[in-house]
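Peer 1: Predicted model follows, preceded by the sequence.
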Amino acid sequence: MAEPRVPVRHVRTPVLDIAYEEHGPPDGEAVVLLHGFPYDPRCYDAMAASLAPEGLRVIVPYLRGYGPTRFHDAGTMRSGQQAAIAHDLLALLDALSIERAALVGYDWGGRAACIVAALWPERVRCLVSGCGYAIQDIARSVEPLPPEQEHRFWYQYYFHGRRGRDGLAANRHALGRLLWTLWSPTFRFDEQTYAETAASFDNPDFVDIVVHSYRHRFGYAPGDPALEETERRLAAQPVISVPTIALWGADDGVDPPPAADTDAGRFTGGYERRVLPGVGHDIPREAPEAALAALRDLLHG
């Protein structure tokens, strides 16, 4: 029988009412687990259940546009840009009075974790990042990629036009299921597992935030003016100085590991790349023990 889920909590930040789940003692060392698109905190259930008995305070938030997380103001820009997700993470740490945390993330969550580790390293004990250095280089985003990778990014280009936005609005659950299948081709999930996560896509801001994310990263949509300074800093592709283990799924259908480790020079505080055989994009759900091992190695190494 599955373990009962912890209740969803809420914390107020300057922009959002962030919904999150918390496991373990409130005075334990903080670990924040960050999901991506199209996922939600359910991908971390196995990890959270293992970490809490170790005395760690485990925080698993719903990103902006997912689940019960909501904006305070209807007039706030529904930005999905990388700086917005990072500032949400920083604001969450502040609101929960967490001075320093271990960060685990992949996809959008990995990007937020990489940015906070790069720009505010004093707030980060260590980092486990799915797919390595995830900070977008927007200035180079229009440069063509090898055809195989262009093909993998079809969904991003789909969202650049009205047809894609309308398609996401009408078919968000079916589209998410397709992406799960394409990105984790060796992972077998049942409909209940998918439905538990897909419910988070019914957030009223989901479509606007997803579409903005995939337009902004290619320079096709303006960002939030309040985040311009952060985006300027990110344009310099800052190094990450906290101890990091980068996890890559060998079977990842959207962002497979390159044969050569091109990220090594971007990490200056201790770095290791681990490629996981038989694992796709949803690393914490498909390989929780490998993700746990990476985090424990950083915390206790």
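Peer 2: Arrived safely.
Peer 1: rest of the way, CA atoms for contacts and neighbours
Peer 2: Will do.
Peer 1: which residue ranges form the helices in the protein?
Peer 2: 45-51, 82-95, 108-119, 147-152, 154-158, 162-183, 191-198, 206-216, 228-235, 283-286, 288-300 (DSSP state H).
Peer 1: Alongside the first one, take a look at this:
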Amino acid sequence: MTEQPARIAQTETLRIAYFEQGPANGWPVILSHGFPYDVHAFEQVAPILAGAGARVIVPYARGFGSTSFISANTMRNGQQAARGLDVIQLAEVLELNRPILAGFDWGGNASCVAAALWPERVGGLVCYAGYDIIDVDAQRNPVSASLERVFWYQHLFQSERGRKCLTAHRRELCRLLWYEWSPGWHFAEATFDRSAVSFDNPDFVDVVIHAYRWIFGLEKGDSALQTLEARLAQKPPITVAAVTIDGSADPLKPGGTADHAGLFAGMHEHRIVAAGHNVPQQEPEQFADAIIKLRSWL
């Protein structure tokens, strides 16, 4: 995927680096990665979709790879409304007509946010896992002790010690998360190394730390996005056609997200895949199939 230099699309706040595959007049898809992953999560998904006639856009999220902020004075913001808006503005700049949005982790969250807030600009949604819009008020309450243990990295990031740890040991920490979140996935060290280069982005630490402190309500977001966050806090139903996916071995989602079905008001199918958290890289054919199935509904 990265044999050619990334293309750049300039939005209001970012120069978004992205890769593209498939015919220029193909049906548009934006594939959004999460933390701590990058565009390589879709390196086997993208050619399957391109072969099915899709114009596939795979961007680096803010704080990753060669995506950069236009101004040094812009807040290094990781909140969900900012990342959802990034997806919508990217589609706008590239003149994509109602693209299918597909993603996992942060990318699933950003895709859900975009679909919930701007359904008229979205063709459909494929999301891992479920209705992945963050309820900040709910985050103030504890979950089970076993799940709090899985969330150790989020707790670490609340302290300045955590910021220093991510700064100094980002590859070691992120590699550990890959192993923990996808038990049984025996990825090669070279596979991790290709993605880990993206974590050297100068804004990586600031964006990641802000994202997790904002989720816990311990840091403020951008005041200009507060109206959008207020709408998201109401849990707006997703009205576009959607396929949601759970990884049966994902420790972050024990029990899965089938109970989210009521938050999807359009056509909706829920799938369970024998994988951990990183379904696109572990089971690329199944992730691509979900997108192609969704396309057949439109």
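Peer 2: Thanks, I have the structure now. Bear in mind that the values here come from a model prediction, so they are computed numbers and not experimental data.
Peer 1: Quick test: name the residue nearest the centre of structure 1.
Peer 2: G109 (1.5 Å; Cα atoms, centre = their mean).
Peer 1: Map that one across to structure 2 for me.
Peer 2: In structure 2, the residue paired with G109 of structure 1 according to TM-score structural alignment is G107.
Peer 1: now swap in Y39 of structure 1 and tell me
Peer 2: Per TM-score structural alignment, Y39 of structure 1 is aligned with Y37.
Peer 1: give me every residue that touches its match.
Peer 2: 195-196 (Cα atoms under 8 Å, 6 or more residues apart in numbering).
Peer 1: counterpart of the longest strand along structure 2 in structure 1, which residues?
Peer 2: Scanning structure 2 for the longest strand, with DSSP state E as the assignment, gives strand 14-21. Mapped onto structure 1 using TM-score structural alignment, strand 14-21 of structure 2 covers residues 16-23.
Peer 1: How many residues are close by the residue mapped onto V56 of structure 2 from structure 1?
Peer 2: Under the alignment (TM-score structural alignment), V56 of structure 2 pairs with V58 in structure 1. When neighbours are counted by other Cα atoms under 10 Å, V58 of structure 1 registers 25.
Peer 1: One more: K164 of structure 2?
Peer 2: 13.
Peer 1: same question, A74 of structure 1
Peer 2: A74 of structure 1 has 8 neighbours, counted by other Cα under 10 Å.
Peer 1: gap between it and A290 of structure 1?
Peer 2: Using Cα to Cα, to the nearest Å, one obtains 41 Å as the distance from A74 of structure 1 to A290 of structure 1.
Peer 1: now swap in P4 of structure 1 and tell me
Peer 2: Counting by Cα to Cα - P4 of structure 1 and A290 of structure 1 are separated by 24 Å.
Peer 1: and the two? which has more neighbours close in?
Peer 2: A290 (17 against 6).
Peer 1: Next up, the contacts around the counterpart of that one in structure 2.
Peer 2: Under the alignment (TM-score structural alignment), A290 of structure 1 maps onto Q286 of structure 2. For Q286 of structure 2, the contacting residues are 273, 280, by Cα under 8 Å, 6+ apart.
Peer 1: Check the gap between Q286 of structure 2 and P280 of structure 2 for me.
Peer 2: 8 Å.
Peer 1: do the same with I70 of structure 2
Peer 2: From I70 of structure 2 to P280 of structure 2 the distance is 30 Å (Cα to Cα).
Peer 1: Those two: which has the busier surroundings?
Peer 2: P280 (26 against 14).
Peer 1: Now that one: closest residue in space, sequence neighbours ignored.
Peer 2: Closest residue to P280 of structure 2 apart from its sequence neighbours, by Cα to Cα, 6 or more residues apart in numbering: F287 at 5.5 Å.
Peer 1: likewise E285 of structure 2?
Peer 2: V45 (6.6 Å).
Peer 1: Now for the one you found: which residues touch it?
Peer 2: Applying Cα under 8 Å, 6+ apart to V45 of structure 2 gives the contacts 280-281, 284-285, 287-288.
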